[in-house]
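*Asks:* sequence first, predicted coordinates after that:
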Amino acid sequence: MSDIRLKIFYTVADHLSFTKAAEILCITQPAVTKNIKELETELDIRLFERQGNKIALTEAGLILYQHAGSIFEIYRKIQYDLGLLKDKQTGELVLGASTTLSHYILPPILANFYKHFPDIRISLLDANTEKIENAVLRKKVALGIVEGKSNNKDLKYIPFLKDEIVAVVHTSQELASNDTISKDDLLRIPLVLRENGSGSLDVIAHELRSHNIRLNDLNIIMQLGSTESIKSFLSNSNCMAFLSISAVSKEITEGEFKVIDIDDLDIKRIFYFAHLQGQPEKIPEIFLRFAQNSITKSYTL
């Protein structure tokens, strides 16, 4: 199976259009059709089924499409890793990251990045999502990494990492006797949450709204400006908080905090890179790709 046929197939499958694939690949539509037919002959199975003026992937076509995507991703990683060996980069990079990322996810990535690029000097602004986005817009930060996205038309968002926000209590407190609570229970339990402008708070509010619960319906006794301050508060108070699983995984493993399940409430989010519209400059682009490559070795996006 040749790479060119696989690429033509993947492009057709991606857009479900022979015409669109021909435009993207800068070849004629008959050439696209010819290569698809030859690929089907080689594999001895139909990859597309025709439905009037439309096409759809067969079961075999779907399997090949999934494998082709993995193959092309491996090619991109090969090119990236070989590029690291060829290029020596120097310069400065100003990053901005929301609290969860800067405290719990980025440090090992930054340390590994320094090993590969010791001549790139990095500074990191730690603030909530709203402030990071504003810093990117003002060009104070070249690349932001934020919790969720505001869909600001001047910013481009690129998915980075999946995360889960969980309800936690300190195991020394009375609330730790619960394993599961209902959404009605949630309305009564004293809560400590992040401050307004926090990406975590926005994600929590959005998920609760889908269950017809507003933040004003909750028994919020305090809002604090950092995850660490919330964890310290919980250790001295019979309250519950919503925190990123990345921020409390160590304490959960050590038995200091406990996750409380809430019926039918599942809070998931995606961390995003954020930069000004257009192609990022070379050094921010290098870090972005490096971080993505690092994450794929430990997490699934």
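*Replies:* Received, thanks.

*Asks:* only C-alpha atoms from now on, for both contacts and neighbour counts.
*Replies:* OK.

*Asks:* on contacts alone, who are the packing partners of the biggest helix by length in the chain?
*Replies:* In the chain, taking DSSP state H as the definition, the longest helix is helix 59-86. When contacts are defined as 3 or more CA pairs under 8 Å, 6 or more residues apart in numbering; DSSP states H and E, helix 59-86 sits against helix 3-15.

*Asks:* what's in contact with the helix it packs on?
*Replies:* For helix 3-15, the surrounding residues in contact (CA atoms under 8 Å, 6 or more residues apart in numbering) are 18, 20-21, 25, 32, 35-36, 39, 56-57, 61, 65, 68-69.

*Asks:* and A21, what is it in contact with?
*Replies:* Contacts of A21 (CA under 8 Å, 6+ apart): I8, T11, V12, H15, Q29, V32.

*Asks:* please compare the first structure with the one that follows:
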Amino acid sequence: MLSLHHEVFMEVARLRSFTKAGQVLFLSQSAISKHIKSLEYRYKIGLFERHGNSISLTQAGHILYDKLLEAAQLRAELHDELQHINENFLPPTKLAIGSSTTISLYVLPSVLSAYLREKPHIQLSVLNRNSDNIQTALLEHDIDVGIVEGITRVNTLTYTPFTTDDVLAVCSGNSPLRGRILPLTALLEIPLALRENGSGTLAVVEDELFKRGIKQSDLKVLIRLGGTEALKNFVLADTCLAFMPRRAIVKELAAGDLVEVKIEDLFIQRAFHFIQRKGTENNSLVNEFIRFTRHYYSKMD
């Protein structure tokens, strides 16, 4: 239904990069350029504008991209209907997943391995960003389904519960804070290492503290770090306090490299949700992946 030229165009348009599209499609940059030039010759109009090292879609490019998105959706629906009447019909299928950092690093690897053993005809790609960026990627059709932490909801997306995780106050095993039980007001004086704005972990910590009369601006923030691993490694090297998801630090807690610091009247738990664009809730490939993942983790939690 879609030619290779059109498939290449869609990747370039989605990623706004010839180089990145080539990496995704395993094609050289010169091959990518030839496919785009062939389309531009066919339609007798430019599809991209070049701006030094960046590109953007022309008006014609935007029109073509929107129509190809519709065609891709029709193809997916066609495959769904054919599979309902012929279970042996298994076309190569792509599924693009986006997930927040904790999910990508500590939750998805095992379930994706199990999923691919059962569905070898499906080609998976995973985008790892903070929760805000995953919502944006879904809205911009860069991914088919997202998994995010508790953040502000968007009314054009649907949210399906997945699992939960505790967020713990922790310090290094060498910190003078280890072994202490702190009053909530101590958070106003203790140096803190926090995640970057847009992080789901940060959002749920802020929300719980705000319920108890503490704003982020009241905190003594020593540093902000982008990503769970960066935050973990900083805390291991420092004596500060940080809030981290339990799933991300299981090994460090067991080894004593990180230690939970109890804070009176503070229990933080965050929820993970699958997110889909409204109007695509009947996408059988996405729904099958959601069912598989929820079932897989229901046996583990």
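*Replies:* Happy to help now that I have it. Please read all numbers here as calculations on a predicted model, not as lab measurements.

*Asks:* TM-score for this pair?
*Replies:* Scored by TM-score structural alignment, normalised by the length of the first structure, the superposition of the two chains gives a TM-score of 0.69; 214 aligned residues with a CA RMSD of 1.4 Å.

*Asks:* rewinding a little: filter the contacts of helix 3-15 of the first structure to the buried ones?
*Replies:* F18, A21, V32, N35, I36, L39, A56, L57, G61, Y65, A68 (16 or more other CA atoms under 10 Å).

*Asks:* quick one: the helices in the stretch 1-150 of the first structure?
*Replies:* For the stretch 1-150 of the first structure, applying DSSP state H, counting those that start in this stretch gives helices covering 3-15, 18-25, 29-43, 59-86, 99-100, 106-116, 129-137.

*Asks:* can you say which of those helices is nearest to S182 of the first structure?
*Replies:* helix 99-100 (26.9 Å; CA to CA).

*Asks:* residue range for the closest one in the second structure?
*Replies:* Following TM-score structural alignment, the aligned partner range for helix 99-100 of the first structure in the second structure is 101-102.

*Asks:* next one: stretch 62-72 of the first structure
*Replies:* So stretch 62-72 of the first structure sits over no part of the second structure, by TM-score structural alignment.

*Asks:* before we move on, the earlier item: the helices of the stretch 1-150 of the first structure: which one's closest to D163 of the first structure?
*Replies:* Using CA to CA, the helices of the stretch 1-150 of the first structure put helix 99-100 closest to D163 of the first structure, at 10.2 Å.

*Asks:* nearest to L187 of the first structure, out of the buried ones among the contacts of helix 3-15 of the first structure: which one, please.
*Replies:* Looking across these and measuring by CA to CA, the closest to L187 of the first structure is Y65, at 46.3 Å.

*Asks:* so stretch 285-295 of the first structure matches what in the second structure?
*Replies:* So stretch 285-295 of the first structure sits over residues 287-297 in the second structure, by TM-score structural alignment.

*Asks:* now P183 of the second structure: closest residue in space, sequence neighbours ignored.
*Replies:* Closest residue to P183 of the second structure apart from its sequence neighbours, by CA to CA, 6 or more residues apart in numbering: E264 at 5.2 Å.

*Asks:* before we move on, what about I181 of the second structure?
*Replies:* In this structure, I181 of the second structure finds its nearest non-sequential neighbour in K262, 4.8 Å apart by CA to CA, 6+ apart.

*Asks:* roughly how far does the one you found sit from L184 of the second structure?
*Replies:* 10 Å (CA to CA, to the nearest Å).

*Asks:* of these two, who's got more company?
*Replies:* Neighbour count, other CA atoms under 10 Å: between K262 of the second structure and L184, K262 has more, with 19 against 15.

*Asks:* contact partners for the more buried one?
*Replies:* When contacts are counted by CA under 8 Å, 6+ apart, K262 of the second structure touches A169, R180, I181, L182.

*Asks:* quick one: what's aligned to the last one in the first structure?
*Replies:* Under the alignment by TM-score structural alignment, L182 of the second structure pairs with I181 in the first structure.

*Asks:* ends of stretch 189-205 of the first structure, how far apart?
*Replies:* Span of stretch 189-205 of the first structure from end to end, CA to CA: 16 Å.

*Asks:* what's the spacing between the counterpart of D207 of the second structure in the first structure and I213 of the first structure?
*Replies:* Counting by TM-score structural alignment, D207 of the second structure corresponds to H206 in the first structure. Distance from H206 of the first structure to I213 of the first structure, counting by CA to CA: 9 Å.

*Asks:* just N134 of the first structure next, same as before
*Replies:* 29 Å.

*Asks:* next one: H170 of the first structure
*Replies:* 25 Å.

*Asks:* could you do E281 of the first structure as well?
*Replies:* Counting by CA to CA, the gap from E281 of the first structure to I213 of the first structure is 42 Å.

*Asks:* the more surrounded of these two?
*Replies:* The neighbour comparison of E281 of the first structure against I213 (other CA under 10 Å) goes to I213, with 17 against 11.

*Asks:* isn't there a strand covering that one?
*Replies:* No. I213 of the first structure: not assigned to a strand; according to DSSP: H, G, I helix; E, B strand; the rest coil it is coil.

*Asks:* who's in contact with it?
*Replies:* I213 of the first structure neighbours (CA under 8 Å, 6+ apart): none.

*Asks:* do the same with F242 of the first structure
*Replies:* I165, V166, A167, V168, V192, L193, I204.

*Asks:* that one sits in which helix or strand?
*Replies:* strand 240-244 (DSSP states H and E).

*Asks:* after superposition, how close is that strand to the second structure?
*Replies:* Taking mean CA distance after the TM-score superposition for the first structure, the mean distance separating strand 240-244 of the first structure from the aligned residues in the second structure is 0.5 Å.

*Asks:* distance of the residue nearest to D257 of the second structure when sequence neighbours are not counted from L4 of the second structure?
*Replies:* Excluding its sequence neighbours, the residue lying closest to D257 of the second structure (CA to CA, 6+ apart) is G173, at 4.9 Å. Look at G173 of the second structure and L4 of the second structure: by CA to CA, they are 55 Å apart.
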